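Peer 1: Pasting the sequence and the predicted coordinates here, then a few questions.
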Amino acid sequence: MTATEVPRYAPEWLELREPADAAARASELLAPLISALRSGQEDGTGLMIHDLGCGSGSMGRWLAPRLTGAQHWILHDRDPELLVLAADRTPRTADDGSPVTVATVRGDLAGLTATTLAGASLVTASALLDVLNREEIDSLAAACAEAGCPALLALSVMGRVELTPADPLDAEIQEAFNAHQRRGGLLGPDAVTQASEAFARHGMTVRVHASPWRLGAEESELTGEWLQGWVGAACEERPDLGPRAVEYLRRRLAACAARELEVVVHHSDLLALPRPTGGTS
């Protein structure tokens, strides 16, 4: 894979979004994942899980306590501070009380191959697919398929946002934001479709399930931060939005502060399972 510049995220932003991420994650994919992992645990060696672009470790905090048996998490990220934070905050026990251990690897996806994944039980990531390009997604799918390793890739943006009440500028801001997400050959809102095709092409069974953020009055702080980033990216892509976008953001932030704004940000989770473990789609 090429070394795409994956954005670095502030720990404060990751902490703010973690409850919304946890609520959105597609728990419907857990049963088929656990079934596949159980068949791979028959030798009693426990699970080895690679968490790509782990950030502050929210995937481990969500998933590790939902799995049984011993687990060894290998956390990958470019940011050494986030790696320390993620390692410190990873749960140390599984659902059945089995031990959970942690190791860290600093770096990007460029070095990830089937050899890297030798012995891996699972590859996982959150909010990663949409900041990859087509070549990187195909390489990730190929590495997982060759290693016979399932992949759970969560919270990829789908390019659809619903704001209530509606505003005449919503669609134009969304279109500009989506174009910004596709800059430089990144897949942005097309990533889940491309990843589904890539994993299937490499012989894996793919399941996709919706995992939307549903932000109401209780999430107003997160909504406000998200709005500023959403509109800011749209304006970076379309400077001509100018004063209209400034006024739009003012209106939206005022509604958010008054707890009068509801937002649904559509994401999807993707589970890819090696055949024949995954069965048919």
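Peer 2: Happy to help now that I have it.
Peer 1: from here on, contacts and neighbour counts on C-alpha atoms
Peer 2: Fine.
Peer 1: Let me see the contact set for residue 161.
Peer 2: 174, 263-266 (Cα atoms under 8 Å, 6 or more residues apart in numbering).
Peer 1: ok, and here's another one to check against it:
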Amino acid sequence: MSGILEVSGDWLALREPEDAAARSLDLALIAAELLPDGPIVVHDLGSGTGSMMRWLAPVLGPQTWFLHDWSADLTEQAINHVRPADRYNAGISVFGRTGNLADLSPNDLAGASLVTASALLDVLTSEEIHTIVGACVAARAPVLLSLSVTGGVQLNPRDERDTAFEDAFNAHQVRRANGRRQLGRYAAPIASGLFADAGWQVRQSTTLWRLDHRRPGLLSEWFAGWVDAAVEQEPQLRDEADRYRQGRLAQIELGELSARIEHVDLLAWPSP
């Protein structure tokens, strides 16, 4: 699993404000109610530069975070970033753990009060998601998984070519590449089912990126990547993609294009 996400700190920084706006605060507050009194330990899987920690820490009491990621560079950025305070305005402790999440074991989550992840599930394979859910179930700590893609995209104004690119992008998300087949939009339902099969309670919430003239940089970067992935999956779209891209980017420059990108957040916890 190491290296499957070739993402930059710049991209993560660009998307962080929208991620924070989209995540389900309701599920986070329910998770907080499930936690024990006193200091807690949070394990964040696929932590990147630590955006989940910066969003969630102010909701929780005294806390220590363990950031698990396959990128030592991103983990270092997360640890060296300005740290958030907890809900009592006290500092938090942060430690990094670099490694392959496909090898995650219950021992890696020992002492966890809460396990989190953001924008992770959809890049996992079936085997990887079974391994990670199995480790979480064995740890018996609530699990908050945010921003898993569903494949749903709505562009406004609509264009008759939107559906073809959306279908190609969604197929690209579950293609086999480098010996792996990621789960894409099927990941969240699979994770939910695995937790339910273990007898856990599961709640979910639809969470949306709402991109428009207020975040043109993110809208442009997202749209370019969306189209590029669609063309990689369906090369016959290449000629039409040039015209499609030019028209949409012109709309972005004029503040006339908006996008609604659907995700889902999951909260799972062991039954009493």
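Peer 2: Right, received. Where do you want to start? This structure is a prediction, so every number in the text was calculated from the model and none was measured.
Peer 1: quick one, helices of the stretch 151-272 of structure 2?
Peer 2: In the stretch 151-272 of structure 2, the helices defined using DSSP state H, counting those that start in this stretch lie at 162-173, 187-197, 216-233, 238-253.
Peer 1: Figure out which of the ones you listed is closest to residue 83 of structure 2.
Peer 2: helix 216-233 (23.8 Å; Cα to Cα).
Peer 1: Quick one: list the elements packing against the closest one.
Peer 2: Where contact means 3 or more Cα pairs under 8 Å, 6 or more residues apart in numbering; DSSP states H and E, helix 216-233 of structure 2 is packed against helix 9-22, helix 162-173, helix 238-253.
Peer 1: Determine the set of other helices and strands touching the first one.
Peer 2: Okay, so that is helix 9-22 of structure 2. Short answer (3+ Cα pairs under 8 Å, 6+ apart): helix 9-22 of structure 2 packs on helix 51-56, strand 200-211, helix 216-233.
Peer 1: Can you say which of the ones you listed is packed in most?
Peer 2: Of the helices and strands packed on helix 9-22 of structure 2, the one with the most neighbours on average (mean count of other Cα atoms under 10 Å) is helix 51-56, at a mean of 20.
Peer 1: against structure 1, where does that one fall?
Peer 2: Aligned by TM-score structural alignment, helix 51-56 of structure 2 falls on residues 58-63 of structure 1.
Peer 1: Let me see the contact set for the closest residue to residue 21 of structure 2 other than its chain neighbours.
Peer 2: Nearest residue to residue 21 of structure 2, sequence neighbours excluded (Cα to Cα, 6 or more residues apart in numbering): residue 209, at 7.9 Å. Applying Cα under 8 Å, 6+ apart to residue 209 of structure 2 gives the contacts 18-19, 21-22, 259-263.
Peer 1: follow-up on the earlier one: can you add distance to residue 254 of structure 2 and give the helices and strands packed on helix 9-22 of structure 2 back as TSV?
Peer 2: Shown next, in TSV, are the helices and strands packed on helix 9-22 of structure 2 (distance: least, Cα to Cα, whole Å):
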stretch	distance to residue 254 of structure 2
helix 51-56	30
strand 200-211	14
helix 216-233	10
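Peer 1: nearest to residue 30 of structure 2, of these?
Peer 2: Closest to residue 30 of structure 2 of the helices and strands packed on helix 9-22 of structure 2 is strand 200-211 (Cα to Cα; 9.8 Å).
Peer 1: Superposed on structure 1, what's the mean shift for the closest one?
Peer 2: Strand 200-211 of structure 2, aligned to structure 1 and superposed, deviates on average by 0.7 Å (mean Cα distance after the TM-score superposition for structure 1).
Peer 1: Trace residue 170 of structure 1 over to structure 2, please.
Peer 2: Correspondence of residue 170 of structure 1 to structure 2, assessed by TM-score structural alignment: residue 162.
Peer 1: Measure how buried the nearest residue to that match once chain neighbours are set aside is and give me the count.
Peer 2: Leaving aside its chain neighbours, residue 162 of structure 2 sits nearest to residue 155 (7.6 Å; criterion: Cα to Cα, 6+ apart). Counted with other Cα atoms under 10 Å, residues neighbouring residue 155 of structure 2 total 16.
Peer 1: ditto for the one 10 residues further on
Peer 2: If you count neighbours by other Cα under 10 Å, residue 165 of structure 2 ends up with 21.
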